[in-house]
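J.: Build me a model from this:
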Amino acid sequence: MSINQNPEEFYSKLRDKLEESTTWPSEYLYKFIVPSDNQKIAELENIFDNMGAVIHTKQSSKGKYTSISINVKMNNAEHVIEKYKEVGNKIEGVISL
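T.: This is a model prediction of the structure:
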């Protein structure tokens, strides 16, 4: 998300792009970076639990951060945005890519 952009404006533009470019339901790839903290990683994985998500993690070379890729079938653009908001509200220090 751009620093100069408010969250609602960002999500509105994302919603428009997703609705234009995607036929729903569809696979969606989330990418996050979190501090390498097992509790934060587990919290992020729990948000996508019981959704059939395929989750891959990779620690940075110095071990300070972990990148997490989550591939999951989503029903619509609004559902995608709801998950981004849930992650942002529950996990401190997460970066959404």
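J.: From here on, just use CA atoms for contacts and neighbour counts.
T.: Noted.
J.: distance of the spatially most central residue of the chain from Lys62?
T.: Nearest to the mean C-alpha position of the chain, by Cα atoms, centre = their mean, lies Tyr30 at 4.2 Å. Using Cα to Cα, to the nearest Å, we find Tyr30 at a distance of 23 Å from Lys62.
J.: same check, this time on Asp37
T.: On the measure of Cα to Cα, Asp37 and Lys62 end up 13 Å apart.
J.: In the protein, mark out all the helices, start to finish.
T.: 7-21, 38-47, 77-90 (DSSP state H).
J.: between those helices, which gets nearest to Ser67?
T.: Closest to Ser67 of the helices of the chain, according to Cα to Cα: helix 38-47, at 9.5 Å.
J.: report the angle between the axes of the closest one and helix 77-90?
T.: 160 degrees (axes from the mean of the first three to the mean of the last three Cα atoms, to 10 degrees).
J.: Also this sequence, please, to line up against the first:
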Amino acid sequence: MLDPYKRLEEILKEDDSWPKAYMFKFIVPNQDDKVNIVKAMMPEPNKVVMRSSKDLKYVSVSLKTTVKNADEILDLYKKVDQVEGVIKL
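T.: You can find the predicted model right below:
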């Protein structure tokens, strides 16, 4: 099976200036408590910014945080992948 994160991992691991600030952004369906589930996955303590779409069907969940290495980024993306319907930007 093809690893959907392989290219991102290659790009991130080319960079050797860790730790660094990184912006995570997800578009989450506003149903079945998915927004709260994704928000709870964000590392603490950080300010998570949420913004609803005009029709309230989706919520943008954004977080800028300091990460120690590429693996922290990949781990969070893989964790959020478990929530159905989330779009990762």
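J.: Got a TM-score for the pair?
T.: Scored against TM-score structural alignment, normalised by the length of the second structure, the superposed chains reach a TM-score of 0.86; 88 aligned residues with a Cα RMSD of 1.7 Å.
J.: which residue in the second structure lines up with the residue nearest to the centre of the first structure?
T.: In the second structure, Tyr30 of the first structure lines up with Phe24, judged by TM-score structural alignment.
J.: wait, isn't its match in contact with Val67?
T.: No. Using Cα atoms under 8 Å, Phe24 of the second structure makes no contact with Val67, being 10.9 Å away.
J.: returning to what we had before: looking only at neighbour counts, state which of Asp37 and Lys62 of the first structure leads.
T.: With neighbours defined as other Cα atoms under 10 Å, Asp37 of the first structure and Lys62 compare such that Asp37 has more, 12 against 6.
J.: any idea how far Lys20 of the second structure is from the aligned partner of His79 of the first structure in the second structure?
T.: Using TM-score structural alignment, the partner of His79 of the first structure in the second structure is Glu72. Distance, Glu72 of the second structure to Lys20 of the second structure, using Cα to Cα: 11 Å.
J.: burial measure for Glu8 of the first structure, as a count.
T.: Neighbours of Glu8 of the first structure using other Cα under 10 Å come to 9.
J.: Against Leu14 of the first structure, how distant is it?
T.: For Glu8 of the first structure, the distance to Leu14 of the first structure - Cα to Cα - is 10 Å.
J.: try Tyr84 of the first structure
T.: For Tyr84 of the first structure relative to Leu14 of the first structure (Cα to Cα), the value is 11 Å.
J.: which one is the residue nearest to the centre of the first structure nearest to, not counting chain neighbours?
T.: Counting by Cα to Cα, 6 or more residues apart in numbering, Ile70 is the residue found nearest to Tyr30 of the first structure once chain neighbours are left out, at 5.0 Å.
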